[in-house]
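K.L.:
Sequence isn't available, so here's the structure alone:
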C-alpha cells in the first residue's frame, strides 16, 4: 500500500484536498438538513460540472472542474425569489410562499443559521480527531523516548559520527564536558560547534569511551551559504502503544487541540515578524508537501491529512467576510443589535473580504513558487 500511495505522486494532494472539502461541506449540509433548510447544491470544486446526480430531496450532488474548494448552496437568501418565465424566458421576482419560507436559510432563527455556518469548520476538527484516534488504535500513539536511557537510534553511513566510530545504542553523556540529557541538547551542541572537532563522552555496554568528531555543514545549508551542522546520528527509535477507542478519542482530541494552538502561535509569530513568511503555505506548497509525505507511506499521509483538516477548519473560522468566521461575526453583531446588518454593509464587507483573500492567495502562491527547488 505504501508503494502505491507513493506512486500516485502529486495526485495525492487532489485526493486529500477534495476529501477535506467534502468533510467541511458535509458538516454544513447535515446541520442545514437538521435545521430544516432545503439544500439545492452540494459541489466539490467550482466551474463546469463533471459529474452529478439529484437525490430525492432535490439536492444536486456534483463534482466540478476546478478542485480548489467546494460549496453548499442553500435555498432562500432574501424575501423574494427570482424565477424565469416559461413562455418568454424573462426573469421575474416574486415573494416567497409560506412553504418556501419554512425551508429558507435566511428565515431560520439566528441560532440555527450560526450552527449551519459553524458546522463546516467543526466537521474538520472532528475529522482530525477521528483520523488521529484511528491511527492511535491501529498503529499506536507515539510514546516519548528517553535519550539517556535508549541512546543513539541510528548512525548515517559516511557521516562524521560514522567515521568517529559511533554505534546505535551509544549513550552520549557529554560534549566537551557539557552534560547531555536530551537529544535536543545534543542537537544544540552540534549546531553551536561551528564545525570544530568535539569530544564526546559515551557509555557503551557498561564502558565509558571518548570519541572525537567534527560536525559537517548540511548539504542544503552549504549550497545556500548557511551555517547548519550535522553529526549524523538520530534519536531513539520511537515506540508506539495502541489505545482503546475511548483513550484514542481522548488522545486525538488532545492532539488536535495542541496542533491548533501551535498553528495559532505560528500565525502570531508571522504577524509580529518573529517568523518568516516563507513558513506560510498555499496550494503549491500543499501539493509539494503532500507528494513528499506520501513517499513516506500511507500512515504519514493520513497524519498530514489530519493536520491539513485542522488548518482548514481554523482558517475558515477567521473573522474575514466570505469565510465562515466572517458570517459568524455578522451573526454576533446581529445578536447584540437585535437585527441583521444592512445588506449594503454586508455587500461592501464581502467585497473587501474577497479582495483580501485573493491578495493573500496570490502572495502565498508567488511565495510558494519562488521557494520551489530549481
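P.N.:
Yes, it's here. In this text the structure is predicted, and so the values were computed from the model without any measurement.
K.L.:
going forward, measure contacts and count neighbours with C-alpha atoms only.
P.N.:
Noted.
K.L.:
in stretch 131-142, what counts as buried?
P.N.:
131, 132, 133, 134, 135, 136, 137, 140, 141 (16 or more other C-alpha atoms under 10 Å).
K.L.:
CSV for those, including secondary structure and distance to residue 311?
P.N.:
What follows is those, written out as CSV (DSSP: H, G, I helix; E, B strand; the rest coil; distance: C-alpha to C-alpha, whole Å):
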residue, secondary structure, distance to residue 311
131, helix, 14
132, helix, 15
133, helix, 18
134, helix, 19
135, helix, 19
136, helix, 21
137, helix, 23
140, coil, 23
141, strand, 21
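K.L.:
Out of those residues, which is nearest to residue 322?
P.N.:
Within those, the smallest distance to residue 322 is 28.0 Å, found for residue 131 (C-alpha to C-alpha).
K.L.:
Just list the residues touching the residue positioned nearest the centre of the chain, thanks.
P.N.:
Centroid-nearest residue in the chain: residue 308, 1.8 Å away (criterion: C-alpha atoms, centre = their mean). Contact partners of residue 308, counting by C-alpha atoms under 8 Å, 6 or more residues apart in numbering, are absent.
K.L.:
how about it, secondary structure?
P.N.:
Under DSSP: H, G, I helix; E, B strand; the rest coil, residue 308 falls in the helix class.
K.L.:
From residue 132, how far out is residue 247?
P.N.:
11 Å (C-alpha to C-alpha, to the nearest Å).
K.L.:
neighbours of the closest residue to residue 140 other than its chain neighbours, just the number please.
P.N.:
In space, and not counting its chain neighbours, residue 140 is closest to residue 242: 3.8 Å by C-alpha to C-alpha, 6 or more residues apart in numbering. Neighbour count of residue 242, defined by other C-alpha atoms under 10 Å: 16.
K.L.:
so residue 319 makes contact with residue 328?
P.N.:
Yes - if you go by C-alpha atoms under 8 Å, residue 319 and residue 328 touch, sitting 7.4 Å apart.
K.L.:
More neighbours: those two, which one.
P.N.:
residue 328 (21 against 16).
K.L.:
For the more buried one, what is the enclosing helix or strand?
P.N.:
Element membership for residue 328 (DSSP states H and E) is helix 324-337.
K.L.:
Quick one: the helices in this structure, in order.
P.N.:
2-8, 11-34, 98-102, 110-138, 147-150, 160-164, 183-191, 219-223, 245-271, 283-294, 298-316, 324-337, 343-371 (DSSP state H).
K.L.:
could I get those helices as JSON lines with distance to residue 200?
P.N.:
Formatted as JSON lines, the helices of the chain follow (distance: least, C-alpha to C-alpha, whole Å):
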{"stretch": "helix 2-8", "distance to residue 200": "38"}
{"stretch": "helix 11-34", "distance to residue 200": "44"}
{"stretch": "helix 98-102", "distance to residue 200": "76"}
{"stretch": "helix 110-138", "distance to residue 200": "37"}
{"stretch": "helix 147-150", "distance to residue 200": "14"}
{"stretch": "helix 160-164", "distance to residue 200": "10"}
{"stretch": "helix 183-191", "distance to residue 200": "10"}
{"stretch": "helix 219-223", "distance to residue 200": "23"}
{"stretch": "helix 245-271", "distance to residue 200": "34"}
{"stretch": "helix 283-294", "distance to residue 200": "34"}
{"stretch": "helix 298-316", "distance to residue 200": "34"}
{"stretch": "helix 324-337", "distance to residue 200": "53"}
{"stretch": "helix 343-371", "distance to residue 200": "37"}
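K.L.:
In addition, the following structure is provided for comparison:
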C-alpha cells in the first residue's frame, strides 16, 4: 500500500510540475503569436491525443512519464516544408531573439511562480510544524560540547529569528554551504527558585557544518535532535514482558536503573539494547512513584538480538503554527524561493569544484520516496514538497547545458552579443555534449538513490 501511495504521490507531483512548466512555454509562445503544434505530457511515442483550438493544437500524453514538451512550428525540423506567408510569420525561428528568450525562459519562470504561489498560500493558511526545541545530545557530539543539554528552544541563528524546526534546518544548511560559523541563541528554562527563562548563545564552528550529505541526518550528526515528550506508556499488550512486570497504560517512566530517561526514544533504545536483562524502573502512576522490574524478551531481527517489552510508547513533540498576513506571506514566499534557488546553485558549484560530495545529488527514486513520505504526513507538507521540487526543476532547466532551457538561453545570449545566431554545427555538437552530461548526472543520481535505499 505504501509503495502504491508513493508512486501515486510521485506521479501527481511530477505530472503537475511538468504541466506547469510546459504551460509557461505554451502561454508565452501563443502571446508572441507562435503557432503551437503539440503540447505533450511525457516523452516518446504518443499514446493519446486530441486537437483543440483554431490552430488545432494537439494535446497529447506520451508513453514515457518523465518530462514533457511543447512543439512549435519550426522550419529547422522540416527544412523542405513550404510555409504560407501567414505561417512563416508564426514560425519560431522567425521571431526576434528577445521573443525567443521570453518563450524559453517562461518554462522555468512558471516553476518559480508556482513555488511562490504555494508557499504564499501555506504561510497565509498556517503551517504546523515541530518547535525548534532540542533534545539532550550524546556527549561526543558537537552540540554537547557547545553546551546543549536538552530542553533548550532555538530562537535565532546569527541574529536571524528561527520560527520552527524546518527553519532551523534550513538556516544551518545555508550556513553549511557557505562555510559560516553558526551562533545559536537558546532559551533555557531557569531551574532556580525565580523560575522563568534565561538566554544563552552557543557556537557551532564552520568546520563542523560539513556538506558531505545534506540529504541525510545532517542535524543528527551535529547532535541537534528534536525534543520529544516525556516517556508515557500507551497500550500494554497481553502476554508481553511489560504486562508481566505490571506496567500500565498511562505510566510515566522517570528513571531506568537509577538514570533519568530523557524521552520516549531514549527509553526505546534502552529496551532494545537490553535483551533478557532486568531493568529497574521508577514510574509515576496517578501521582505516586512506583517501582517495577521489567526484563525485555530477546528477539532476533536482521541477525541481531534486541529487547522487546510489547508496550506502546506515546511519543509527541511540541508543535507551533507558522502563519503570516497575506502581504507578508507573499514576501516570505519570494524570499524562500530566491534563497532556495541560490542555495542549489551554490551547492552545485561546490559539487563541481569538489568542495562538496556528489552524494548530495539526488535522483527520481529519492524524490519519489520523499513524495510518498510527505503525502502520508498531510496535504500541507506534500504541497511544501511540490513547491521545493518546482524550484529544483526551475533551477535545473536554467543550467547552461544544451538541450535544456538554459542552454538555449545561452545560445540566444550569444546571438544578442554577436548579432548572429549560433551555427547549426555548433548547436548539434552542443546537443550531443548536453545529452552526454545529463545522462552522466542521471546515472550518478540513481546510484546515490540506490545507495541511500540500501543504507
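P.N.:
Yep, it's here. Every value quoted in this text rests on a predicted model; they were computed, and no experiment measured them.
K.L.:
What does residue 184 of structure 2 correspond to in structure 1?
P.N.:
Taking TM-score structural alignment, residue 184 of structure 2 has no aligned residue in structure 1.
K.L.:
Residue 184 of structure 2: what secondary structure?
P.N.:
From three-state DSSP, the assignment for residue 184 of structure 2 is strand.
K.L.:
Pretty sure it sits against residue 203.
P.N.:
Yes - using C-alpha under 8 Å, residue 184 of structure 2 is in contact with residue 203, at 6.2 Å.
K.L.:
number of nearby residues for the aligned partner of residue 385 of structure 2 in structure 1?
P.N.:
Aligned counterpart of residue 385 of structure 2 in structure 1: residue 304 (TM-score structural alignment). For residue 304 of structure 1, the count of nearby residues is 18 (other C-alpha under 10 Å).
K.L.:
Can you name the residues that contact residue 304 of structure 1?
P.N.:
Residue 304 of structure 1 touches 290, 293, counting by C-alpha under 8 Å, 6+ apart.
K.L.:
Relative to residue 128 of structure 1, how far out is it?
P.N.:
Residue 304 of structure 1 is 10 Å from residue 128 of structure 1, by C-alpha to C-alpha.
K.L.:
now do residue 60 of structure 1
P.N.:
Distance check for residue 60 of structure 1 against residue 128 of structure 1: by C-alpha to C-alpha, it reads 27 Å.
K.L.:
Show me the contact partners of stretch 41-55 of structure 1.
P.N.:
Under the criterion C-alpha under 8 Å, 6+ apart, residues 18, 21-22, 25, 29, 59-74 lie in contact with stretch 41-55 of structure 1.
K.L.:
gap between the residue nearest to the centre of structure 1 and residue 327 of structure 1?
P.N.:
Taken as C-alpha to C-alpha, the span from residue 308 of structure 1 to residue 327 of structure 1 is 22 Å.
K.L.:
Likewise for residue 345 of structure 1?
P.N.:
13 Å.
K.L.:
what about these two, which has more around it?
P.N.:
A direct count of neighbours by other C-alpha under 10 Å for residue 345 of structure 1 and residue 327 places residue 327 higher, at 22 against 9.
K.L.:
Now check structure 2 for the residue matching that one.
P.N.:
Residue 327 of structure 1 maps onto residue 408 in structure 2, with residues paired by TM-score structural alignment.
K.L.:
Equivalent analysis for residue 182 of structure 1, please.
P.N.:
Aligned partner of residue 182 of structure 1 by TM-score structural alignment: residue 154.
K.L.:
likewise residue 101 of structure 1?
P.N.:
Structural alignment places residue 101 of structure 1 opposite residue 88 in structure 2 (criterion: TM-score structural alignment).
K.L.:
what about that match, distance to residue 34 of structure 2?
P.N.:
From residue 88 of structure 2 to residue 34 of structure 2 the distance is 10 Å (C-alpha to C-alpha).
K.L.:
More neighbours: which of these two?
P.N.:
Per other C-alpha under 10 Å, whichever of residue 88 of structure 2 and residue 34 has more neighbours is residue 34, with 26 against 18.
K.L.:
Grab the nearest non-local neighbour of the equivalent of the more buried one over in structure 1.
P.N.:
Under the alignment (TM-score structural alignment), residue 34 of structure 2 maps onto residue 37 of structure 1. Ranked by C-alpha to C-alpha, 6+ apart and with sequence neighbours excluded, the top spatial neighbour of residue 37 of structure 1 is residue 103, at 4.5 Å.
K.L.:
The one you found reaches residue 40, doesn't it?
P.N.:
No - between residue 103 of structure 1 and residue 40 there is no contact, the gap being 11.0 Å when judged by C-alpha under 8 Å.
K.L.:
Find residues that contact each of the two.
P.N.:
Shared contacts of residue 103 of structure 1 and residue 40 (C-alpha under 8 Å, 6+ apart): residue 75.
K.L.:
the more surrounded of those two?
P.N.:
It is residue 103, of residue 103 of structure 1 and residue 40, that has more neighbours when counted by other C-alpha under 10 Å, with 20 against 17.
K.L.:
which ones are touching the more buried one?
P.N.:
Applying C-alpha under 8 Å, 6+ apart, we find residue 103 of structure 1 in contact with 36, 37, 38, 75, 76.
K.L.:
Show the contacting residues for the equivalent of the last one over in structure 2.
P.N.:
This means residue 76 of structure 1. Mapped onto structure 2 by TM-score structural alignment, residue 76 of structure 1 lines up with residue 74. With contact set as C-alpha under 8 Å, 6+ apart, residue 74 of structure 2 has these partners: 91, 92, 93.
K.L.:
same thing but 10 Å
P.N.:
Residues near residue 74 of structure 2 by C-alpha atoms under 10 Å, 6 or more residues apart in numbering: 34, 35, 36, 37, 81, 88, 90, 91, 92, 93, 94.
K.L.:
wait, residue 68 of structure 1 sits on residue 18?
P.N.:
Yes - here residue 68 of structure 1 lies in contact with residue 18, judged by C-alpha atoms under 10 Å, at a distance of 8.0 Å.
K.L.:
more neighbours, the two?
P.N.:
Neighbour count, other C-alpha under 10 Å: between residue 68 of structure 1 and residue 18, residue 18 has more, with 19 against 14.
K.L.:
what's the counterpart of that one in structure 2?
P.N.:
Residue 18 of structure 1 maps onto residue 15 in structure 2, by TM-score structural alignment.
K.L.:
nearest spatial neighbour of that match, skipping sequence neighbours?
P.N.:
In space, residue 15 of structure 2 is closest to residue 41, 7.4 Å off (C-alpha to C-alpha, 6+ apart).
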